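[1] next one to model:
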Amino acid sequence: MAEKQKDGWLVDNVKTIVYALLIAGVFRTLFFQPFWIPSGSMKDTLLIGDFLFVNKMAYGYSQYSCEVPIARVSFCPFEGRVLESEPERGDVVVFRHPTQNVDYIKRLIGMPGDTVQVRDGRLFLNGTAVALADGGTFEEIKEAQGPQRREPRCMNGPVGMGGICEKQRLIETLPNGVSHSILNTFDNHTGDNTPLFTVPEDHYFFMGDNRDNSIDSRYLQRAGGVGYLHKDLLIGRADRIMFSSAGKSLFYFWTWRSDRFFKAIE
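    From the prediction side, this is the model:
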């Protein structure tokens, strides 16, 4: 009798674990995807080591937005999108890179039919310069950041390790009223002057907030850039930072940025 009870206890616990994993898998597949920020391309909106959940319900579902965790097998093996909702200019979006099997996070700048151009570091949408205001100076310590140990680029370089690394911060206001900060590190950077882009139907144009350190729609896909991004590649909207760690590992509690916990993404 005791052995049967022991076997029954074991079976019940295995079932509980399996059910919990299935529920977590469905939750991750259809509703919210965890995402770690690995690079500085979205500073200072998002910092290396920020952890957030991506709202996968925001724009509907495509084969890329409802993949089974780890396996990268789509739970939605159809073409196009269902329950589709159009993103808004200024949204911070996670999407699948069109030629690389990796997820990127950038800000939506150009809508279908828009013209987009950067001249001398200033963004022009449909021929009109986007409003800019002084946002002061962004400062951070010159040190290796995150698990990949990336070192920040500094406007006031050369800066030794442990020194204060500075970038110019500007507040950019898009035509729909969405304001966000952007960073400038270098004058006459390759992305500071671009051709005139016309965003095709069903495509979007994305840029990183850290303008001199972002591979985005300003660069062609064949050169590793994003180019025009088709709507089916959208995965979801980033709304809020849940946790943040400046260290090599999240277990280094002394590197946690508690002021960024549960911070809304603007």
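
[2] alpha carbons only for contacts and neighbour counts from here, please
    Noted.

[3] R107: what secondary structure?
    For R107, the assignment made with DSSP: H, G, I helix; E, B strand; the rest coil gives strand.

[4] tell me the contacts of it?
    Listed by Cα atoms under 8 Å, 6 or more residues apart in numbering, the contact partners of R107 are G90, D91, V92, V93, F206, M207, G208, D209.

[5] ok, the fifth one touching M111?
    Looking back up the chat, that one is F206. No: under the criterion of Cα atoms under 8 Å, F206 is not in contact with M111, lying 9.3 Å apart.

[6] between those two, which is the more surrounded one?
    Remark: of F206 and M111, F206 carries more neighbours, 25 against 22, as counted by other Cα atoms under 10 Å.

[7] packing partners for the helix or strand hosting that one?
    When secondary structure is defined by DSSP states H and E, F206 falls within strand 203-207. Taking 3 or more Cα pairs under 8 Å, 6 or more residues apart in numbering; DSSP states H and E as the contact definition, the neighbouring helices and strands of strand 203-207 are strand 103-110, strand 229-230.

[8] which of the ones you listed sits closest to V178?
    strand 103-110 (10.5 Å; Cα to Cα).

[9] let's see this one next to it:
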Amino acid sequence: MREGIEAVRFFSGVIAIWFAWTSIAFATYYIPTESMQPTLEVGDRIIVSKWAYGYSRHSLPLGLGDVLLPDWDGRIGWAEPQRGDVIVLQSPSADLVLIKRVTGVPGDVVEVRDGRLVINGDMVVREQSEMRTYRQHNGIPAVVEVMAFEEELPGGPVHWIYERTDRHPLDDFGPVRVPDGHVFLMGDNRGNSIDSRAQGGPGFVPMANIIGRAETVPFTLERCQRESDLHCPTGRVWRPL
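    Purely as a prediction, here's the structure:
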């Protein structure tokens, strides 16, 4: 009898620690699409810090926020996302968890002209590094060629982006002003991302829909084939995003 009670206490403690860990501190998410290439690849597992910006009902695991707090759409927050942050969010337009990069914060005027991102009237600096050819996880054509650029957002970090062309339907957008309490998001794979630019995308995302900030890739299940003349990405594990 005593052993049974001790076992119940032990497993109750494990569950309580897991719930606190995934509710308050960190959570892990799987990357299912190519919208954040080359920063993240299909198969990457990421660590997300839920405490980075504060908490909302979307921070609770297992969908408990919808059960426990159905009428609360606020956020207990002490910080706001900055340009360049990679965030995980609950899409306001669909029942989907998304990961995108913050490219516009409240008050920013964002537009895209001929594939070039413009923030508050200034064209964002980007430098072409190389052409890359890679095999898509799922898609037609099976093999695509992209231009790899280093982009530097105002006040943000330098990060890599992919562009297939500067004539994609989403390569001319705006200008739009980001409203208070919202952020504007884009994927790093600019021609293959349903983001704030796209019809049917998340649009302006309320701060309350943000789950947390993606910090790093602890491991990946991505297994690209080593094929001649095809890019096979490496070097993402345990590096800051």
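
[10] superposed, what's their TM-score?
    These two chains, once laid on top of each other, score a TM-score of 0.87 by TM-score structural alignment, normalised by the length of the second structure; 232 aligned residues with a Cα RMSD of 2.3 Å.

[11] what does stretch 118-138 of the first structure contact?
    Contacts with stretch 118-138 of the first structure, where a contact means Cα under 8 Å, 6+ apart, come from 44, 110, 114-117, 166-175, 181, 183, 187-188, 191-195.

[12] quick check on these: which are buried?
    By neighbour count, with 16 or more other Cα atoms under 10 Å, the contacts of stretch 118-138 of the first structure hold 44, 110, 114-117, 166-174, 181, 183, 191-194 as buried.

[13] picking that back up, top of the contacts of R107 of the first structure by neighbour count?
    Among the contacts of R107 of the first structure, the one with the most neighbours (other Cα under 10 Å) is V92, at 27 neighbours.

[14] how about that one, what's its match in the second structure?
    Using TM-score structural alignment, the equivalent of V92 of the first structure in the second structure is V86.

[15] list the contacts for its match?
    I99, K100, R101, V102, R213, A214, E215, L241.

[16] circling back: what's the angle between the strand holding F206 of the first structure and strand 103-110?
    Put simply, strand 203-207 of the first structure runs at 100 degrees to strand 103-110, going by axes from the mean of the first three to the mean of the last three Cα atoms, to 10 degrees.

[17] with adjacent residues omitted, what lies nearest to T133 of the second structure?
    Once its chain neighbours are removed from consideration, T133 of the second structure has its nearest residue in E145; the separation is 4.3 Å (Cα to Cα, 6 or more residues apart in numbering).

[18] got the residue ranges for the strands in the stretch 151-266 of the first structure?
    Assigned by DSSP state E, counting those that start in this stretch, the strands in the stretch 151-266 of the first structure fall at 164-173, 179-184, 197-198, 203-207, 229-230, 234-244, 263-264.

[19] as JSON lines, the ones you listed with distance to Y61 of the first structure would be great.
    Written out in JSON lines, the entries for these read as follows (distance: least, Cα to Cα, whole Å):
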{"stretch": "strand 164-173", "distance to Y61 of the first structure": "29"}
{"stretch": "strand 179-184", "distance to Y61 of the first structure": "27"}
{"stretch": "strand 197-198", "distance to Y61 of the first structure": "26"}
{"stretch": "strand 203-207", "distance to Y61 of the first structure": "16"}
{"stretch": "strand 229-230", "distance to Y61 of the first structure": "13"}
{"stretch": "strand 234-244", "distance to Y61 of the first structure": "8"}
{"stretch": "strand 263-264", "distance to Y61 of the first structure": "24"}
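
[20] and those: which comes nearest K56 of the first structure?
    Nearest to K56 of the first structure, of those and by Cα to Cα, is strand 234-244 at 4.3 Å.

[21] residue range in the first structure corresponding to the longest helix seen in the second structure, please.
    Identified as the longest helix of the second structure according to DSSP state H is helix 2-20. Alignment of helix 2-20 of the second structure against the first structure: residues 8-26, by TM-score structural alignment.

[22] over to stretch 204-216 of the second structure?
    Residues 228-240 of the first structure are matched to stretch 204-216 of the second structure when aligned by TM-score structural alignment.

[23] which residue, neighbours along the chain excluded, lies closest to the aligned residue in the first structure for Y30 of the second structure?
    When the first structure is aligned by TM-score structural alignment, the residue opposite Y30 of the second structure is W36. Excluding its sequence neighbours, the residue lying closest to W36 of the first structure (Cα to Cα, 6+ apart) is F51, at 4.7 Å.
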